[in-house]
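Q: Below are the sequence and a predicted model for it; my questions follow.
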Amino acid sequence: MSPVSTRLVRLLNMVPYFQANPRITYAEAAADLGVSTKQLREDLNQLWMCGLPGYGPGDLIDFEFSGDTIEVTFSAGIDQPLRLTSPEATGLLVALRALVDVPGVVDPAAARSAIAKIESAAGTVAHGSGAASAESEPAPVENQVAGAVREAVRAGKALTIEYYSASGDTLSSRTVDPIRVLLVGDYSYLEAWSREAEGVRLFRFDRIVDARALDEPSAPPEPALQGPPDTSLFDADPALPSATLRVAPSASWMLEYYPMRVLQELPDGYCEAAMTYASEDWMTRLVLGFGSAVTVLAPESLAIRVREAATAALRAYSAGPRSG
């Protein structure tokens, strides 16, 4: 569906939605409708220009905004949400059934209930025919950790997690500010701001060993919160850290040899690029091998490590061989 069609469907369903949820806040409505608060305000401004023929002030859809809440005061006859066509219902059922078994994406019980309601509305379950419906099927038991993470994302709470890194075979404790849950390939991930790494990281749900919600709101930096998810670098473990490098023209061949993404072109043929790595030791050796042609801009911990290793190597070289 094109962006215009997607927005049209959303606009047609927004008036019934606000009628069913009077005095809902901007943040709650944006989360339910799957848009940003900015987009929601733009949609409301668009709806204000819609209405009945005549299109005078008394014919247009109208809202009352009180503080941070929204309420419909005139619907212009748009009182019912759009009905699903048979292909749309089938597609939605297939998608929901696929999501039921993916940890952290949906509440399995709620998804099973939604499947049953769609089946009933679409007439796919024959009454008295003995066909098994979603209501009669037991919902999968959700993993306690996945449930805790999903609820923290929904409630906007910060988390402490115990995370297993397959690349380093290590278990580490992280404090994170959840942003969203993502599906990448066959796995679900928590996208969050890592306070320790001071950057956005993806944590695979089946590698989160333990999770505990904190009594404080999730507060990732605004650019991280508003930016779209970027999974282009994660060819291996999406929880891998990323380095920002300044690459000289003489080392530009590494952009084709290693999984890197150019962030911006710089003067004189230089560029700024991002690269993931599993081991800081390995990354330090790689950067040292390029000499002054590659400079680490971030993270600071890697830049310090490279400088210290380079200094130690120069010191050892300057000392020369010891006499026997």
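A: Structure received.

Q: C-alpha only now, for contacts and for neighbours.
A: Noted.

Q: ok, which stretches of the stretch 1-150 of the chain are strands?
A: For the stretch 1-150 of the chain, the strands defined by DSSP state E, counting those that start in this stretch cover 24-25, 62-66, 69-74.

Q: Ok, the stretch 151-300 of the chain next?
A: With DSSP E, counting those that start in this stretch as the criterion, the stretch 151-300 of the chain has strands spanning 157-165, 170-184, 187-194, 199-204, 208-217, 242-247, 260-265, 271-276, 294-298.

Q: Mean neighbour count and distance to residue 15 for those strands - can I get that in TSV?
A: As requested, the strands of the stretch 151-300 of the chain are arranged in TSV below (neighbours: other C-alpha atoms under 10 Å; distance: least, C-alpha to C-alpha, whole Å):
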stretch	mean neighbour count	distance to residue 15
strand 157-165	21	30
strand 170-184	19	26
strand 187-194	22	31
strand 199-204	22	35
strand 208-217	16	30
strand 242-247	22	43
strand 260-265	14	41
strand 271-276	20	44
strand 294-298	19	47
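
Q: Structure two is appended below for comparative analysis:
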Amino acid sequence: MVVPYVVRHPGTPVADLSSLFGVPEGELLDDLNLLFVSGLPPYGPGDLIDVQVEEGRVWIDMAEYFSRPVRLSRSEALALYLRGKALLGAPGLEEAPLLASALAKLEEGLGQETLGSLAGLVQVGTGGHVAEALAAVRGAVESQERLSIEYYSAARDDLSVREIDPEHVFSAIGNWYVVAWDHQSDEERLFRVDRMRSAEPTGETFVPRGLAGLGRPLYSRSDRDVSVRLLLGPAARWVAEYYATERALERDDGALEVTMPVKDLPWVAKLILRLGGEAKVLGPPELESMVRETAAATLALYRRGG
């Protein structure tokens, strides 16, 4: 956003840019310095961006291709719409009116024929225990107070009680996350607020450990990860945008072949069933078997209930 603004308003003071975009002046200047090695292939002298900072003012040249917003492809627009729609349902979002206006424009551009197939694919908890947990977490971060939480692990299908020292709370891809020190595992953990069944102050305070907050990766790799390969139809391509992927290969028919690192196969099996015929397991074989077993168990429960 800074680049097109300066292209349209050459000579803008650094202090004004810092205030306008909410970025400290030092960090802004560091980012501007990176532009010196940015541009278009083949990255020759005439292809790079020229940034001048003189007497506290900024000029950017050779960046006409950034002077207007980039036109989104259909898949990019779909990914942006899905993330925005999910984020709109999150409690406590001050920018909700602006986001709703932007999503309305995306809806108009994508058309109901496209959006109709996406109904129900993104589910975000709002209100109730989610709003209460979010308020408790925010208060605990501010007061540096330890929390006792009941937390549901979707991967293990398990509800546990644990004490955490929350240091950061932020929103990403439609969910609220808490960065905290988990006393049960005695290590740093990332928790989703909508999976907290309750969050109660313990009355104890803690000294922050300086854990990383907004901007950190939502998925942390480990030696226990398993790589799964999925073939995603057009209506399921959002999965590659929503979750961490190691590799994505687009096929001629519009399908997307992705490799994803996961910690638990049962969670992936449930995701495949949610996607219906829009997703196919390419590997490993045990995931294929798990999908069939989960589908059979679900069908049996449905028949007993009916």
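A: Noted; the coordinates are in hand. Computed from a predicted model, the values in this text were never measured in an experiment.

Q: where does the TM-score land?
A: After superposition, the two chains reach a TM-score of 0.39 (TM-score structural alignment, normalised by the length of structure 2), with 189 aligned residues with a C-alpha RMSD of 5.9 Å.

Q: about what we covered before: can I get the strands of the stretch 151-300 of structure 1 in JSON lines including distance to residue 97 of structure 1?
A: Shown next, in JSON lines, are the strands of the stretch 151-300 of structure 1 (distance: least, C-alpha to C-alpha, whole Å):
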{"stretch": "strand 157-165", "distance to residue 97 of structure 1": "28"}
{"stretch": "strand 170-184", "distance to residue 97 of structure 1": "15"}
{"stretch": "strand 187-194", "distance to residue 97 of structure 1": "15"}
{"stretch": "strand 199-204", "distance to residue 97 of structure 1": "21"}
{"stretch": "strand 208-217", "distance to residue 97 of structure 1": "23"}
{"stretch": "strand 242-247", "distance to residue 97 of structure 1": "34"}
{"stretch": "strand 260-265", "distance to residue 97 of structure 1": "35"}
{"stretch": "strand 271-276", "distance to residue 97 of structure 1": "34"}
{"stretch": "strand 294-298", "distance to residue 97 of structure 1": "42"}
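
Q: nearest to residue 306 of structure 1, of the strands of the stretch 1-150 of structure 1?
A: Each of the strands of the stretch 1-150 of structure 1 has some distance to residue 306 of structure 1 by C-alpha to C-alpha; the shortest is strand 24-25, at 48.8 Å.

Q: one step back: make TSV out of the strands of the stretch 1-150 of structure 1 and add distance to residue 271 of structure 1.
A: Below are those laid out as TSV (distance: least, C-alpha to C-alpha, whole Å):
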stretch	distance to residue 271 of structure 1
strand 24-25	44
strand 62-66	48
strand 69-74	46
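
Q: Just say helix, strand or coil for residue 86 of structure 2.
A: helix (DSSP: H, G, I helix; E, B strand; the rest coil).

Q: Pretty sure it sits against residue 172.
A: No - in terms of C-alpha atoms under 8 Å, residue 86 of structure 2 does not count as a neighbour of residue 172; the distance is 9.5 Å.

Q: on that earlier part again, looking at the strands of the stretch 1-150 of structure 1, which is nearest to residue 90 of structure 1?
A: strand 24-25 (30.5 Å).

Q: follow-up on the earlier one: between the strands of the stretch 1-150 of structure 1, which gets nearest to residue 148 of structure 1?
A: Closest among the strands of the stretch 1-150 of structure 1, using C-alpha to C-alpha: strand 24-25, at 24.4 Å.

Q: which other residues reach that closest one?
A: 18, 68, 69, 70, 71 (C-alpha atoms under 8 Å, 6 or more residues apart in numbering).

Q: Contacts only, for the first one.
A: Listed by C-alpha under 8 Å, 6+ apart, the contact set of residue 18 of structure 1 reads 24, 70, 71, 72.

Q: And those, which is closest to residue 296 of structure 1?
A: Comparing the contacts of residue 18 of structure 1 against residue 296 of structure 1 with C-alpha to C-alpha places residue 24 closest, at 46.8 Å.

Q: show me the contacts for residue 201 of structure 2.
A: The contact partners of residue 201 of structure 2, by C-alpha under 8 Å, 6+ apart, come to 136, 140, 145, 146, 147, 148.

Q: Which of the helices or strands spans it?
A: Following DSSP states H and E, one finds residue 201 of structure 2 within strand 196-205.

Q: that older thread, next, give me the two most distant ones among the contacts of residue 18 of structure 1.
A: Within the contacts of residue 18 of structure 1, two members stand farthest from each other by C-alpha to C-alpha: 24 and 72, at 10.5 Å.

Q: Of those two, give the one with the bigger neighbour count.
A: The neighbour comparison of residue 24 of structure 1 against residue 72 (other C-alpha atoms under 10 Å) goes to residue 72, with 20 against 17.

Q: what separates that one from residue 64 of structure 1, distance-wise?
A: 6 Å (C-alpha to C-alpha, to the nearest Å).

Q: Could you do residue 108 of structure 1 as well?
A: Noted for residue 108 of structure 1: a distance of 36 Å to residue 64 of structure 1, by C-alpha to C-alpha.

Q: Looking at the two, which is more packed in?
A: residue 108 (23 against 12).
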